[in-house]
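Q: return a 3D structure for these sequence lines:
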Amino acid sequence: MVRLIIFFAVLFAFALGGAWLADRPGTVMLDWQGYQIQTSLMVGLVGLLVLVIVLFIAWAIIVKLVRSPRSFARFWGTRRRERGYRALTNGLIAVGSGDVSGARKYAKDAQKLLRREPATKLLAAQAAQLGGDSGKAQGQFTSMLEHESTQVLGLHGLYLEAQRAGETEAARHYAKEAIALSPALPWAGKAMLDFQASEGDWEAALTTLERNAQFKLVDKKTARRERAVLLTARAMELEASSPDRARALAKEAHGLAPDLVPAAAVAGRLYSRSGDFGRAAKVLEAAWKKNPHPDIAEAYIHIRPGDSIRDRLKRVNHLNQLRANHPEGALALARVAIDANDWEAAREALTKLLRSAPTKRACLMMAEVEEGQHGDHGRVREWLSRAVRAPQDPAWVADGVVSDTWAPISPVTGELDAFEWKAPPTALAPPEDGPLIDEALLQPRPPVAAKAVIEPARDVTPKKPEDDKAPVGNLEEAAGTPGKSDAGAVKTAAFDVPASSNTDGARSGTGSGETPAPAAKTEHPASNEQAAATPGKDPAEPEADKDEKGAEAKAPAPDAAKDVPAKDAAPEKVPQKAETAAAPKPAKPEPASAGGRETVAPPIPDAVGDGYRTRRSTVAYPLGRAPDDPGPRGNGADRNGYKSYT
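A: This is a model prediction of the structure:
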């Protein structure tokens, strides 16, 4: 608008001047070298104006011709730069889209057209990285170090290449140089923090973290969390050697991050070690309310050394009430109850957990309960099979690594505070072949009464040897000899012989040819058997014999192979005639505890006729040997007279 006003003002001035000259006419005459030019004033002024314009145009043409080479050069340079920047732009787009061939082509064109542009080296390096040419990429980044404006860019590229190649020392060197050039670089500050933490240099890592926070490379929340992690790591390192220093560090870490489980666990243990049980309980209870964890429960249960199992059970009940219905509380309660043999409390805690969120650890504990309470191996196998298909329990997981213990850094990448308490990832879910937990399996199975085994009895009277005049004593007589009794009673069991077989009765030693009546497996006092079977005894004196044999049976008898004859014991008189033991229900003795010779009778045909059974009998020889065997002592008797020989 202003320009328009000025234009009209100038135009008005010219019009006014022209009108003023028109009102005052005149003549203009030019006399030069005999030439005279005469015209009016208006025509003369117009001619002068035209002459000035022609001279101005001519001067402009002359100047343009003089400056044309430089102009032409500037023109072609501008066009070249435009083409170079267009190639640079297209190359960056090709790198972003993953076009390796296009990125290389545009990088080459950009370097050709833009020789002094640092961005062309970056494009060439990125194209080489995209194509997997690490050597060319390192060369491009190294060339950037020659220019001050691209030094940090070159160091970053070299750092990334060293990280990809696994050259930790080289990567740390480049990060350190970058921090020296620019302390506010985020990638360099984080890299140095990770390197120092992975090397266990916790003090240097704390210094680097403070510098990063000062330059606002990390936010306040992240800085507090990372500082708590570093302090916890340092406290765990000093827990055994310097507990006071470690306790102060763990206390500070717990104050910075109350939900950090390792910090609370270390602080609780160190307070408990120093005897400050109240502060230890306060720290652990606060951490449990924030984040229930098995490590906190373990430290809280054993907060006071020397407590009884009942005290620990009471303490874990209180801890479980702080976060009711939490799986970790139920598992901690079940663990202590199992240790205290309080099977009902353990079963109750595990039953609630298994109905809501069954896990592998809960199934394994339930198997312990079944085995400890009832000894039900069938139920134990059931719970073990459930544990195989049950979901995994939470664990410390970082970059795919599952660990039972917490660590401040990741073992894969070295990143600080990488471990998380969560369920580990499973490779493949097991096929669903039914519900994981049956309601019937949660109910305790009633104890099953033991069934008596009914077996036919047999006579234990030993047969009379044909080649030896010495009578043969029975098993009870050998067991009742002083120093020979096993436990004061002989367990006997009969063979399962079909009732229709008459040959079994004849071979059993009864001599009647009748099948003995079946009898349950019972225990008979050794004194009664000895009173009925010992030769040379008067049947009219049963009570004296019973008292004598009962007194002898109270002393435990050593093994026959380890029996040493006593010096003061006189050899008993060898009986002249063997008497058969009269028992209403004879039973077979066990050949394991008494000395004797085990013989195998001919096989007994089965009642059905589809197989044979072998009957074994045990014979005790008073001379400690068979009649046809001279034995290690020749024909002389043992000092005790009734040593067994097998």
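Q: going forward, measure contacts between C-alpha atoms and count neighbours the same way
A: Noted.
Q: pretty sure Gly268 contacts Ala287?
A: No - at 9.9 Å, Gly268 does not count as touching Ala287 under the criterion of CA atoms under 8 Å.
Q: middle-most residue in the chain, spatially?
A: The chain has Ser403 as the residue nearest its centroid, 3.9 Å off, counting by CA atoms, centre = their mean.
Q: quick one, what contacts that one?
A: Applying CA atoms under 8 Å, 6 or more residues apart in numbering, we find Ser403 in contact with 395-397.
Q: same check on Arg83?
A: Under the criterion of CA under 8 Å, 6+ apart, the contact list for Arg83 reads Leu113.
Q: just the element for it, please.
A: Element membership for Arg83, per DSSP states H and E: helix 41-97.
Q: looking at this, Trp396 is in a strand?
A: Yes - assessed with DSSP: H, G, I helix; E, B strand; the rest coil, Trp396 lies in a strand.
Q: so who does it touch?
A: 402-406, 419-422, 424.
Q: count of residues packed around the residue lying closest to it once chain neighbours are set aside?
A: Leaving aside its sequence neighbours, Trp396 sits nearest to Trp421 (CA to CA, 6 or more residues apart in numbering; 4.7 Å). Burial of Trp421 is recorded as 18 neighbouring residues (other CA atoms under 10 Å).
Q: how close does Trp421 get to Leu230?
A: Going from Trp421 to Leu230 by CA to CA, to the nearest Å gives 18 Å.
Q: cool, and Ala197?
A: 8 Å.
Q: report the secondary structure element holding the residue nearest to Trp396.
A: Assessed by DSSP H and E, Trp421 sits inside strand 420-422.
Q: for the next helix or strand after that strand, buried residues please.
A: As assigned by DSSP H and E, the chain's next helix or strand after strand 420-422 is helix 439-442. For helix 439-442, a neighbour-count test (16 or more other CA atoms under 10 Å) marks Leu442 as buried.
Q: one more to put side by side:
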Amino acid sequence: MIRILFYVLVVLAIGAGFAWLADRPGELAIVWQGQRIEMTLMVAASIFVTLIAAVLITLWLVRSLWLSPHTISRYFRARRRDRGYQALSTGLIAAGAGDAILARKMAVRTRGLIRADQEPLIHLLEAQTALIEGRHDDARKKFETMADDPETRELGLRGLYLEARRQEAHEAARHYAERAADNAPHLAWATLAALEHRGRTGQWDEAIRLVDQARSAHAIEKAEAYRKKAVLLTARATERLDADPKGARDDALAALKLAPDLVPAGLVAARALNREDNLRKAAGILEKLWKATAHPDVASLYIRARNGDSALDRLKRANKLEAIRPNSPAALIAVARAALDARELLLAREKAEAAARIAPSEGVFLLLADIEEADTSDIGRIRYWMAQALRSPGDAAWTADGVTAAEWRPVSPVTGRLDAFEWKTPVSQIDGPVEEGSVNPAEEAIRNLPPVTPAPAPVETVRIVEVEKPVVVSVERPAEPTSEMAATAPPPAAEPQPAVPVKAVPPEDGKRDETVVEPFFGRPPDDPGVRDPKAAEQQALRLF
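A: Here you go, the predicted structure:
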């Protein structure tokens, strides 16, 4: 645009000059070698401009003819390069699509049209072609060549890293990742890979430094960097808790500032403060963390923070947690356990049943079985709660990559991924989805459980039937214990068992009296115990 405007201005200037000469006519006389040449001023100006134009055109023609070989060679070279780049583009697309034949064909054509030292992407095309053809050794050599070139160093290191991961050569993969991270801290894959290795080997200081570098280089997001640094600080604090409680406390508090909902950081900070006898600050941290997460580990540490507390003191602390998070299953279970320890069995049963109604799980039904054992020692009711526990979803636990751990860990033991453990129910223990309108299993279990009734005194039933034939009296009494029964019978309970309801059936002529036993919970029990056919025999006594 500027060039066109310049040309327009030049033409306007020439036109203005000719117009100025036209308005001012004059004569021009030239004497040269005895000859006098006369002409007007306008003709002289026109001849002068024409001569200048002719000189310029002549110079352009001479220059074009002189440079024509170079121009022709440059044209063919540019055409050859364009064909090479077209083949390179087609080859890369074919390699990405998995077309090994076309990719290899385009790689050969590209190398014939473009030199590899001019275009490093040729090495990438050949490496990708070797990978999809299964020639991993050739691909690794190409990646090594790329790693030696400053222009393609990061690309070659990434290829070598992926190949080392594929062959499970973790040490080689760590070496390539650290080289890439040192040369280019802004590479997210290199930073994360180096973090995985340093986390797996426990190099927390180096890992924290690497996270700070990655955040400064904007390799990872700010929130992600804060979370990872908090996890690393928590891991270091956990490791230093026994040897250096003060340092562990500082690391854990710093981690809580970066990630306020990180439960392991709060637990470590509270334990370190408890060792320093700073119980009030530890309780404040746990209460704040409990309000945010309602984690069972937080409740357990809060209730048992002081070793000298009585069971009633622990129950008061559990009630305080329930006041902070009412209607929380974790709070109800914590109160139920504390009440069980304090022998407040009615309160323990009430809270445990409420927790079972809100979130039925294996742990809450096992807790109900413990309460039942402490309250009634009824074997049948205890077995009933244990059967409900077997049919209920499992409790939440620290889980990462399908592995469940008793305590939180900073890295996954399977993949080495940082911050992999989550507090959730393991996938293998999750039941199917509950249909809308279906009955809560905890409600049904509690409703089907009959009340405890005292066992009546044993009574012998004597039935006399008057018939024309001799009268036969049927006496029902328990059979005498035998040696076989004594060996297989369960030990007697500490308290009398509730009586099993018996329905009497009228005897028929020539048949002895029979009884039908109703199920304990409206259906046959899961474990009816040992049955001996000799115990069901009846003795007949003739009176006449």
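Q: picking that back up, looking at the contacts of Ser403 of the first structure, which is nearest Lys451 of the first structure?
A: Ala395 (46.9 Å; CA to CA).
Q: what does the closest one correspond to in the second structure?
A: Counting by TM-score structural alignment, Ala395 of the first structure lines up with Ala397 in the second structure.
Q: hang on, isn't its match packed against Arg409?
A: No - between Ala397 of the second structure and Arg409 there is no contact under CA under 8 Å: 11.9 Å.
Q: higher neighbour count, these two?
A: Using other CA under 10 Å as the criterion, Ala397 of the second structure and Arg409 rank with Arg409 on top: 21 against 18.
Q: setting aside sequence neighbours, what's the nearest residue to Arg361 of the first structure?
A: The spatially closest residue to Arg361 of the first structure, leaving aside those adjacent along the chain, is Asp393, at 6.6 Å (CA to CA, 6+ apart).
Q: picking that back up, any idea how far the corresponding residue of the second structure for the residue nearest to Trp396 of the first structure is from Lys291 of the second structure?
A: Alignment note: Trp421 of the first structure maps to Trp423 in the second structure; criterion TM-score structural alignment. According to CA to CA, Trp423 of the second structure stands 16 Å off from Lys291 of the second structure.
Q: one more: Glu350 of the second structure?
A: 23 Å.
Q: likewise Gln388 of the second structure?
A: Counting by CA to CA, the gap from Gln388 of the second structure to Lys291 of the second structure is 30 Å.
Q: between those two, tell me which one has more neighbours.
A: For Gln388 of the second structure versus Lys291, the count of surrounding residues by other CA under 10 Å is larger for Gln388: 20 against 13.
Q: got the contact list for that one?
A: Contacts for Gln388 of the second structure (CA under 8 Å, 6+ apart) come out as 362, 365, 445.
Q: want to try a markdown table for the residues you listed, with distance to Pro245 of the second structure as columns?
A: As requested, the contacts of Gln388 of the second structure are arranged in a markdown table below (distance: CA to CA, whole Å):
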| residue | distance to Pro245 of the second structure |
| --- | --- |
| Glu362 | 36 |
| Phe365 | 38 |
| Ala445 | 47 |
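Q: of those residues, which is the nearest to Ile30 of the second structure?
A: Nearest to Ile30 of the second structure, judged by CA to CA, of those is Glu362 at 121.9 Å.
Q: alignment lookup: that closest one to the first structure.
A: Glu362 of the second structure maps onto Lys360 in the first structure, with residues paired by TM-score structural alignment.
Q: got a list of what the nearest residue to its match once chain neighbours are set aside touches?
A: Distance criterion CA to CA, 6+ apart; nearest residue to Lys360 of the first structure, sequence neighbours excluded, is Ala387 at 4.6 Å. Neighbouring residues of Ala387 of the first structure by CA under 8 Å, 6+ apart: 359-364.
Q: give me that answer again for 7 Å
A: Shown in contact with Ala387 of the first structure (CA atoms under 7 Å, 6 or more residues apart in numbering): 360, 363-364.
Q: same question, Ala338 of the second structure
A: Contacts of Ala338 of the second structure (CA under 7 Å, 6+ apart): 311, 314-315, 318.
Q: switch the cut-off to 10 Å
A: 300, 303-304, 311-319, 332, 344, 347-348 (CA atoms under 10 Å, 6 or more residues apart in numbering).
Q: could you look up the SS state of the residue nearest to Arg361 of the first structure?
A: Secondary structure, three-state DSSP: Asp393 of the first structure is coil.
Q: same check, this time on Ser377 of the second structure
A: Classification of Ser377 of the second structure using three-state DSSP returns coil.
Q: tell me the spacing between it and Ala486 of the second structure.
A: Taking CA to CA, one finds Ser377 of the second structure at 22 Å from Ala486 of the second structure.
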